[in-house]
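Q: predicted structure and sequence below. I'll ask about it afterward.
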Amino acid sequence: MSAEGASSSQDKPELPSGFTWFRMLAANYTGMITDEEREIFNNVAKARYDASQCKSCESYRNFNLKWSPIINFMKDNIEKLGGEVDPRNIECVKCTETVAGGFNPDHGIMICQNWVQSKTHVEDTIAHELIHMYDELKFNVDWFNLKHHACSEVRASNLSGECRMMNQIVRYRQFKFVRAHQECVRRRAILSVTGNPNCKDKEEAARVVDQVWDSCFNDTRPFDEIYP
């Protein structure tokens, strides 16, 4: 669904000139810097780091929109339903919550630039959120209905590729091989539903995910089968 605590715009404070920044950098490392200069230095360093994250995120997004097979497949199917997928509704933002991205029916997809780790991570994140977008258009999802939300989360984690074996080993440090894909899908769906404002706790989220599991895990639309 959507993730709160994200800024939808990138702050761009005025940066010092190259010489001034070099002087402040040297002063900071030697300790010969005033408190006022240190505050400016820290703010500018943070702004530059945020801008660098945003640039990398947008580069990964643009690459995947052009070259990713799964994203282009989802893009085609969303457009058949009257939707639109382009950089204007897939935005890189800084998030305060530990999430890779989110989907809002009114605003589109956000990628959390400070949490995504690689080009492949951005691909999985966009694919996950595009499945939510597809479900919104195809099934008119009520995101505050826990069963609706749970079903779309099961489908998104199942079909996006984020629960493929290599991701579980490298990204999630999960080394179980028997029913690993199913357990990953269930775990991630429960985590997402727990964040729904209408969900009381993790136990309720687990019950709802189990209730919709069979029908939603086996519903691979618009794919013929699970994306490898």
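A: That came through fine.

Q: from here on, contacts and neighbour counts on C-alpha atoms
A: Fine.

Q: just how off-centre is the strand or helix carrying N167 within its chain?
A: Taking DSSP states H and E as the criterion, N167 maps to helix 165-170. Its chain's average C-alpha position is 17 Å from that of helix 165-170, according to CA atoms, centre = their mean, to the nearest Å.

Q: which parts of that helix are buried?
A: 165, 167-168 (16 or more other CA atoms under 10 Å).

Q: pasting the second one now:
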Amino acid sequence: RKGREQQQEFERRNTSLAGLPTFPIATSARQSPPPPAQPPMEIQCSWCGDEGPEGSARAFVKGPDPMSITLCANRLQSLEEVEEVLVHELIHVYDVRVRKGSDALDLRQCDQLAYSEVRAAREAECFNSSRFTKAYCVRDRAAVATSNMFPKDGRHCVAQVYEEAMKDLSPFNNSDRDVGKKTSIHYPPHSEK
């Protein structure tokens, strides 16, 4: 019975993802040719284990070829959490897939992972932190995440890239958002079955 209830809850959460909002990407005033076609990227929900790269993560990126985002259905309790982890993981996807040439990040390198983790923490977990606590929140979340892959060097890598990464607001620009003020999002109601 417990397994059936968990499966029903998983299916309910999975169907409620259809109404999630999209996020604007900064565009240049100059018209440039469209980027080369990229292979499609999946976003999937699954039950996540307690070991390996899944560890205690709420979501993670697989890739780079093919690239996908896995949401851990057994660790996400609300649409707000789903939104937060999607923003976090999509920052990583942007850093790996959308940045051009030498600006593209290789998240298998400690300093580049740390750079992306600082940006992702700033836009997701720490977005609503006060000005006073934001720096601590971002440093801590980025160090914990980077240390999962680089236990000995994670904190040091974050310290090295922190200032530069905090200034990098791509793919957003200041006209797209009021930095530090989250836009309220209204989700469509979901029906209980």
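A: Arrived safely, thanks for sending. As the structure is a computational prediction, the values presented were derived from the model and not from experiment.

Q: moving C-terminal of the helix holding N167 of structure 1, what's the next helix or strand?
A: Immediately after helix 165-170 of structure 1, counting by DSSP H and E, sits helix 180-194.

Q: which residues of structure 2 does that next one align to?
A: Using TM-score structural alignment, helix 180-194 of structure 1 lines up with residues 133-147 of structure 2.

Q: that stretch vs structure 1, average offset?
A: Compared with structure 1 after the fit, stretch 133-147 of structure 2 shows a mean deviation of 1.1 Å (mean CA distance after the TM-score superposition for structure 1).

Q: buried ones in that stretch?
A: Result for stretch 133-147 of structure 2 [16+ other CA under 10 Å]: buried residues 134-135, 137-147.

Q: distance between the ends of stretch 73-93 of structure 1?
A: 25 Å (CA to CA, to the nearest Å).

Q: and if you look at stretch 96-108 of structure 2?
A: End-to-end for stretch 96-108 of structure 2, by CA to CA: 11 Å.

Q: ok, which stretches of structure 1 are strands?
A: For structure 1, the strands defined by DSSP state E occupy 6-7, 90-95, 101-104, 108-112.

Q: residue range for the second one in structure 2?
A: Per TM-score structural alignment, the counterpart of strand 90-95 of structure 1 in structure 2 is residues 43-48.

Q: residues in contact with that stretch: which ones?
A: For stretch 43-48 of structure 2, the surrounding residues in contact (CA atoms under 8 Å, 6 or more residues apart in numbering) are 14, 54, 68-74.

Q: for those, which two are the farthest from each other?
A: Using CA to CA, the contacts of stretch 43-48 of structure 2 reach their maximum pairwise distance at N14 and E54, which is 19.1 Å.

Q: which residues touch the residue most central in space within structure 2?
A: Taking CA atoms, centre = their mean, the centroid of structure 2 lies closest to H88, which sits 1.6 Å from it. If a contact means CA under 8 Å, 6+ apart, then H88 of structure 2 has 120-121, 123-125 as its contacts.

Q: how does it look with 10 Å?
A: 59-61, 82, 116-125 (CA atoms under 10 Å, 6 or more residues apart in numbering).

Q: name the nearest of the residues you listed relative to N173 of structure 2.
A: E123 (12.7 Å).

Q: and that closest one, what's its match in structure 1?
A: Looks like E123 of structure 2 aligns to L159 there (TM-score structural alignment).

Q: against K55 of structure 1, how distant is that match?
A: 28 Å.

Q: the more surrounded of those two?
A: L159 (27 against 14; other CA atoms under 10 Å).

Q: wait, that one sits on R221?
A: Yes. With contact defined as CA atoms under 10 Å, L159 of structure 1 and R221 form a contacting pair (9.0 Å).
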